[in-house]
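**Q** sharing a model that was predicted from the sequence below.
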Amino acid sequence: MFPKHVRTHHRLHHGHKPEELDFLIRRESVSGGATSSQMQREFGRLNEEEKENLLKGVGLRPGIPSGAGLLLKANLALSWNKLRHLRRWLRNWNVSLDSESKDREKAKGMTSPLVAEQLPFTFTVKGPDGKLATEVRLASCVCLEDISSTVLQRLDLLEREGKLTWHGVIPSDEIWLKIGGDKGGGSTKAVFELCNVAHPNSIENTIVWNIFQAPDRRHNIETAYKINLSQINALCGTMWK
């Protein structure tokens, strides 16, 4: 005789074969009605290969929370191409990420408006006589439309997350902003970093505000930064709170 609480099994296991139903009834009896906990214990006793085969057998794909792909991309400084390779690799282990199209759609609502244009930059080339010469040609330049609003939004986010700090050095009524740049891979990038965080030089705190496909010459820098220079100067007198 099974305990009376088992008599509800016909509502829980409708559609099973007789031998399956008998097994499920016994599991419910052994567990005292706590079938989920019993199945967890049974699953926990399996080795890793058995667990993997079981999950594949029932077609279960462990999912990573929606939006996690963008976090991976940002925290690991991955390009879209590298994230694509990572997504394929995870799929081999039965782990799924959001599709790239979904990630790109989410990213649109998380990025600041951009300005993209072709500008006249200077390049060093070899002339007909074999001597080095300067050539002017159009090349791509992309920058933030408004650095000021991006910095203020960033400050609001850091404040909500409780990540702002003054390090015991920065005056309590000041926000310090570091402007820097880097040349590499055929492009020149300009970044800013807020100093009022625990790790100012971390990748997570480094925001690219301008990038152009040309050498980091004075003329090229002045040409590329013409949109943002006045905004950066205006930041010096901006009141945040």
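**A** Sure thing, it's come through. Numbers count the residues shown, from 1 in each chain.

**Q** drop to CA atoms for contacts and neighbour counts, all remaining ones
**A** Noted.

**Q** so how many other residues sit close to residue 159?
**A** 12 (other C-alpha atoms under 10 Å).

**Q** after the helix or strand hosting it, which helix or strand is next?
**A** In this assignment (DSSP states H and E), residue 159 forms part of helix 147-160. Counting by DSSP H and E, the next helix or strand C-terminal to helix 147-160 is strand 177-184.

**Q** following element in sequence after that next one, please.
**A** Heading C-terminal from strand 177-184 (DSSP H and E), you reach strand 187-194.

**Q** got another one to weigh against that:
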Amino acid sequence: MKMAVGPTYSQQREIRRVLKGRGVKIAHEGAERKVVKELIGDDVTVTEMLFSSADDDLVEKQIMKPTNISEKLTKLLESKRESLTWHDGAIPENEVWVKVGGDHGQGSLKFSLAVVNTKNPNSKDNNILIGMANIKDSRENMEIFFLSCQKAVW
């Protein structure tokens, strides 16, 4: 409901109060923040960036991203060290491949890194979320995001 209606935080509190009076529980803001913290971690920054809109205007949007993406990727690789695979020679044995991507859904674009040298590279356990913003999915917006990451934290 929250995604479809897009209420403000004060409106969400009122909806939660009314629903609670009728015996319906709904996640509160703290629970939502906890999920974001679990997905991205403690080192999250919120920054303003200029992205492209559907009509080619530049729009300023807030985006959440970790402050140190290379550290997060290193930790992920360390945790996968014992289970790395080279897919029967498809990947050279002296290389580890990392897939950079974005996925739009439920009104936001999520940016991620995935270790390809794993049995199931698209599994949630082999991906790390490195950013999220309420923007359209476009090559230009992904380029803007990843160039900012390259300058800031790599």
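**A** In hand now; what should we look at? Predicted model only: the values in this text are computed from it and were never measured.

**Q** now do the longest helix seen in structure 2 and strand 98-105, the angle between them.
**A** In structure 2, assigned by DSSP state H, the helix with the most residues is helix 139-153. If you take axes from the mean of the first three to the mean of the last three C-alpha atoms, to 10 degrees, helix 139-153 of structure 2 sits at 130 degrees to strand 98-105.

**Q** which residues touch helix 139-153 of structure 2?
**A** With contact meaning C-alpha atoms under 8 Å, 6 or more residues apart in numbering, helix 139-153 of structure 2 is reached by 50-52, 67-70, 102, 111, 135.

**Q** try 7 Å this time
**A** 51-52, 67-69 (C-alpha atoms under 7 Å, 6 or more residues apart in numbering).

**Q** residue 19 of structure 2 sits in which helix or strand?
**A** Assigned by DSSP H and E, residue 19 of structure 2 belongs to helix 9-21.

**Q** which residue numbers in structure 1 go with that helix?
**A** Using TM-score structural alignment, helix 9-21 of structure 2 lines up with nothing in structure 1.

**Q** which SSE is immediately downstream of that helix?
**A** In N-to-C order, the element after helix 9-21 of structure 2 by DSSP H and E is helix 29-40.

**Q** from residue 106 of structure 2, how far out is the alignment partner in structure 2 of residue 217 of structure 1?
**A** Alignment note: residue 217 of structure 1 maps to residue 138 in structure 2; criterion TM-score structural alignment. Using C-alpha to C-alpha, to the nearest Å, residue 138 of structure 2 is found at 15 Å from residue 106 of structure 2.

**Q** more neighbours: the two, which one.
**A** residue 138 (17 against 8).

**Q** give me the neighbour count for residue 24 of structure 1.
**A** 17.

**Q** what do you get for residue 235 of structure 1?
**A** 16.

**Q** so how far is the helix holding residue 159 of structure 1 off the chain centroid?
**A** 18 Å (C-alpha atoms, centre = their mean, to the nearest Å).

**Q** can you tell me what sits against that helix?
**A** So helix 147-160 of structure 1 is in contact with 112, 164, 228, 231, 235, 240, going by C-alpha under 7 Å, 6+ apart.

**Q** can you give me the angle that helix makes with strand 187-194?
**A** Going by the same axes, to 10 degrees, helix 147-160 of structure 1 makes 50 degrees with strand 187-194.

**Q** buried sites along helix 147-160 of structure 1?
**A** Of the residues in helix 147-160 of structure 1, 147-148, 150-152, 155, 158 count as buried by neighbour count, 16 or more other C-alpha atoms under 10 Å.

**Q** over to stretch 116-130 of structure 2?
**A** So, applying 16+ other C-alpha under 10 Å, buried residues of stretch 116-130 of structure 2: 116-118, 126-130.

**Q** which of the residues you listed sits closest to residue 20 of structure 2?
**A** Lowest distance from residue 20 of structure 2 to the buried residues of stretch 116-130 of structure 2 (C-alpha to C-alpha) belongs to residue 129, with 32.3 Å.

**Q** wait, a helix at the closest one?
**A** No. Counting by DSSP: H, G, I helix; E, B strand; the rest coil, residue 129 of structure 2 is not part of a helix but strand.

**Q** now for it: what does it line up with in structure 1?
**A** Using TM-score structural alignment, residue 129 of structure 2 sits opposite residue 208 in structure 1.

**Q** residue 43 of structure 2 too?
**A** Checking TM-score structural alignment: residue 43 of structure 2 goes with residue 113.

**Q** same check, this time on residue 147 of structure 2
**A** Match for residue 147 of structure 2 (TM-score structural alignment): residue 226.
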